[in-house]
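>>> requesting a structural model of the entry that follows:
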Amino acid sequence: MSKRQGHGGGQNALNVPNVLSMLRVAGVPIFLWAILTEQDVLALLVLMGSGITDYLDGKIARHYGLVTTLGQYLDPIADRLYIASTLFGLAWRDIIPWWLVALLVARDAFILGMYPAVRSYGLPVPPVHFIGKAATFNLIYAFPLLLLGSFDSWLGTVALPVGWAFAWWGTGLYWLGGLLYAWQVSDMLGQRRRQWQAVDA
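The predicted structure follows:
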């Protein structure tokens, strides 16, 4: 979630929130190795740690004003790497179906397809809204629960339906956020065209 909005690009880039984001990025290859080699306890711990640090970096950045330009880029990049690696790893192990991966990847491709228009019109990137943050939150907490749900234990039996509930809510909100993003871009494009028409007139 791009939680670090506001000023502070000149602050020390190696502050606590940014270090937490870097740790999340560093955990991606560890998770992939663990899930692909069926080291499920380690994979679960990495997933849980990533979810906790994702919450903490935004909380600390907002509370203490530790907002940096690096953090505004690093945090969503860490989220995307985390989600992508987890989707791949869980699908490879048949813990989630590949069509769910395709559904979430298609949403990101949908968003990416708007980039040329945004760039050609010199528009700013629309701000991240609450629905997008909620979608990422749901997905981030769905993944460790789904992995835990693959364990042959009473805990796995309890975790599996809860994990799928988070996954379905996250997927729905992910696409709803994408559609809202498209609406924002469309509105911005319309305003920019009207501005140019007014200048030409």
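>>> going by C-alpha atoms from here, please, whenever you check contacts or count neighbours.
Fine.
>>> can you name the next helix or strand after whichever strand or helix holds residue 23?
If you go by DSSP states H and E, residue 23 is part of helix 16-36. Using DSSP H and E, the helix or strand that follows helix 16-36 in sequence is helix 40-64.
>>> helices or strands up against that next one?
With contacts taken as 3 or more CA pairs under 8 Å, 6 or more residues apart in numbering; DSSP states H and E, helix 40-64 sits against helix 16-36, helix 130-149.
>>> circling back to that earlier point, any idea how far the helix holding residue 23 is from the chain center?
14 Å (CA atoms, centre = their mean, to the nearest Å).
>>> ok, and what's touching that helix?
If you take CA atoms under 8 Å, 6 or more residues apart in numbering as the criterion, helix 16-36 is touched by 40, 42-43, 46-47, 49-50, 53-54, 56-58, 60-61, 66, 70-71, 74-75, 78, 81-82, 85-86, 89-90, 92-93.
>>> now swap in stretch 125-133 and tell me
1, 2, 118, 173, 174, 176, 177, 178, 181, 184, 185.
>>> any chance of those in CSV with secondary structure, neighbour count and distance to residue 199 as columns?
CSV is the format used below for the contacts of stretch 125-133 (DSSP: H, G, I helix; E, B strand; the rest coil; neighbours: other CA atoms under 10 Å; distance: CA to CA, whole Å):
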residue, secondary structure, neighbour count, distance to residue 199
1, coil, 22, 38
2, coil, 20, 35
118, helix, 17, 20
173, helix, 21, 39
174, helix, 24, 38
176, helix, 16, 35
177, helix, 22, 33
178, helix, 18, 32
181, helix, 20, 27
184, helix, 15, 23
185, helix, 21, 21
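>>> rewinding a little: buried ones in the helix holding residue 23?
The neighbour-count check on helix 16-36 (16 or more other CA atoms under 10 Å) flags 17-25, 27-28, 31-32, 34-35 as buried.
>>> for stretch 89-96, same thing?
By neighbour count, with 16+ other CA under 10 Å as the criterion, the buried positions of stretch 89-96 are 89, 90, 91, 95, 96.
>>> a markdown table please, covering those and showing secondary structure and distance to residue 124.
Output for the buried residues of stretch 89-96, formatted as a markdown table (DSSP: H, G, I helix; E, B strand; the rest coil; distance: CA to CA, whole Å):
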| residue | secondary structure | distance to residue 124 |
| --- | --- | --- |
| 89 | helix | 34 |
| 90 | helix | 35 |
| 91 | helix | 35 |
| 95 | coil | 38 |
| 96 | coil | 36 |
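>>> before we go on, could you also do this sequence so I can check it against the first one:
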Amino acid sequence: MTLPNLITIGRLILVPLVILMIVNQRWQAAFALFVIAGISDALDGILARRFGMASELGGYLDPIADKALIVSIYITLAMVGVIPVWLVILVVSRDLMIVSAVILSWVMAKPLVMAPFLVSKLNTAAQVIFAALVLGSAAFGVDPGPARELGQLAVAILTLGSMAAYLAFWLRHMAA
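The predicted structure is shown next:
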């Protein structure tokens, strides 16, 4: 087991803790754990690349940990009434669509290797920044003002753009 994989597993372990903090409205703890998870995500990637510790397991674990954290936080924030449900439905639907497309491709004996598109990377960045904005504003009692609506809009637009890009890619792959 490599050090980057252990760090990624640690990030997975943080997910239920962040959720628990949000549910109990312990916003500072939730924000701190979210920041730690973000730092661990950067750290495991740097260690894997710089010191040749990349592994097949890490290639699977890292995106699972990332999605587990983001999706869990978005669902929980909606459950406690901090972000709108429609945004969570959009974020979760995109991820379900991608996973379903990959599984269907395997089932139909047309395996698909998914690589992130630029719009997908921008989408992930917007999702993380918006979650940090929401958690940070709750943690420190700061009104984010129009940044909240702009962040929400950015997440929605980029999520839809990412969905469209992956769907088009998948449809071309399946038609080939």
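>>> quick one: TM-score?
The TM-score (TM-score structural alignment, normalised by the length of the second structure) is 0.86; 175 aligned residues with a CA RMSD of 2.1 Å.
>>> who are the contact partners of the equivalent of residue 105 of the first structure over in the second structure?
Matched to the second structure by TM-score structural alignment, residue 105 of the first structure sits across from residue 92. Residues counted as contacts of residue 92 of the second structure (CA under 8 Å, 6+ apart) are residue 71.
>>> check which residues of the helix or strand hosting residue 92 of the second structure are buried.
Assigned by DSSP H and E, residue 92 of the second structure belongs to helix 85-107. By neighbour count with 16+ other CA under 10 Å, helix 85-107 of the second structure contains the buried residues 87, 88, 90, 91, 92, 94, 95, 98, 101, 102, 105.
>>> now the residue positioned nearest the centre of the first structure: how far from residue 194 of the first structure?
In the first structure, the centroid-proximal residue (CA atoms, centre = their mean) is residue 79; its distance is 3.8 Å. Note on residue 79 of the first structure: its distance to residue 194 of the first structure, by CA to CA, to the nearest Å, is 36 Å.
>>> please apply the same query to residue 187 of the first structure.
Applying CA to CA, the value for residue 187 of the first structure to residue 194 of the first structure is 11 Å.
>>> so what does residue 138 of the second structure match up with in the first structure?
Match for residue 138 of the second structure (TM-score structural alignment): residue 150.
>>> so what's its match up against?
95, 156, 160.
>>> the first one against residue 144, yeah?
So the one you mean is residue 95 of the first structure. No. With contact defined as CA atoms under 8 Å, residue 95 of the first structure does not count as touching residue 144 (11.0 Å).
>>> residue in the second structure paired with residue 35 of the first structure?
Residue 35 of the first structure maps onto residue 22 in the second structure, by TM-score structural alignment.
>>> cool, and residue 45 of the first structure?
Using TM-score structural alignment, the partner of residue 45 of the first structure in the second structure is residue 32.
>>> what's the burial count for its match?
16 (other CA atoms under 10 Å).
>>> for residue 62 of the second structure, same thing?
Around residue 62 of the second structure there are 21 other residues, counting by other CA under 10 Å.
>>> please name the nearest non-neighbouring residue to it.
Distances taken as CA to CA, 6 or more residues apart in numbering place residue 8 nearest to residue 62 of the second structure, at 6.0 Å, with adjacent residues excluded.
>>> circling back: against residue 60 of the first structure, how distant is the match of residue 138 of the second structure?
Counting by CA to CA, the gap from residue 150 of the first structure to residue 60 of the first structure is 33 Å.
>>> do the same with residue 170 of the first structure
Distance, residue 170 of the first structure to residue 60 of the first structure, using CA to CA: 24 Å.
>>> between the two, who's got more neighbours?
Remark: of residue 170 of the first structure and residue 60, residue 170 carries more neighbours, 25 against 16, as counted by other CA under 10 Å.
>>> re the thing from before, which one of the buried residues of helix 85-107 of the second structure is nearest to residue 123 of the second structure?
Taking CA to CA as the measure, residue 91 is the one of these closest to residue 123 of the second structure, at 9.6 Å.
>>> which residues are in contact with the spatially closest residue to the closest one that is not a sequence neighbour?
Distances taken as CA to CA, 6+ apart place residue 159 nearest to residue 91 of the second structure, at 6.5 Å, with adjacent residues excluded. Residue 159 of the second structure makes contact with 90, 91, 94, 120, 123, according to CA under 8 Å, 6+ apart.
>>> where's residue 68 of the first structure relative to residue 13 of the first structure, distance?
Applying CA to CA, the value for residue 68 of the first structure to residue 13 of the first structure is 6 Å.
>>> of the two, who's got more company?
Ranked by neighbour count (other CA under 10 Å), residue 68 of the first structure and residue 13 place residue 68 first, with 24 against 17.
>>> map the more buried one across to the second structure for me.
Residue correspondence to the second structure (TM-score structural alignment): residue 68 of the first structure is matched to residue 55.
>>> any idea how far residue 47 of the second structure is from its match?
Note on residue 55 of the second structure: its distance to residue 47 of the second structure, by CA to CA, is 11 Å.
>>> and residue 37 of the second structure, what does it touch?
11, 14.
>>> ok, residue 107 of the first structure next?
Counting by CA under 8 Å, 6+ apart, residue 107 of the first structure has contacts 174, 175, 178.
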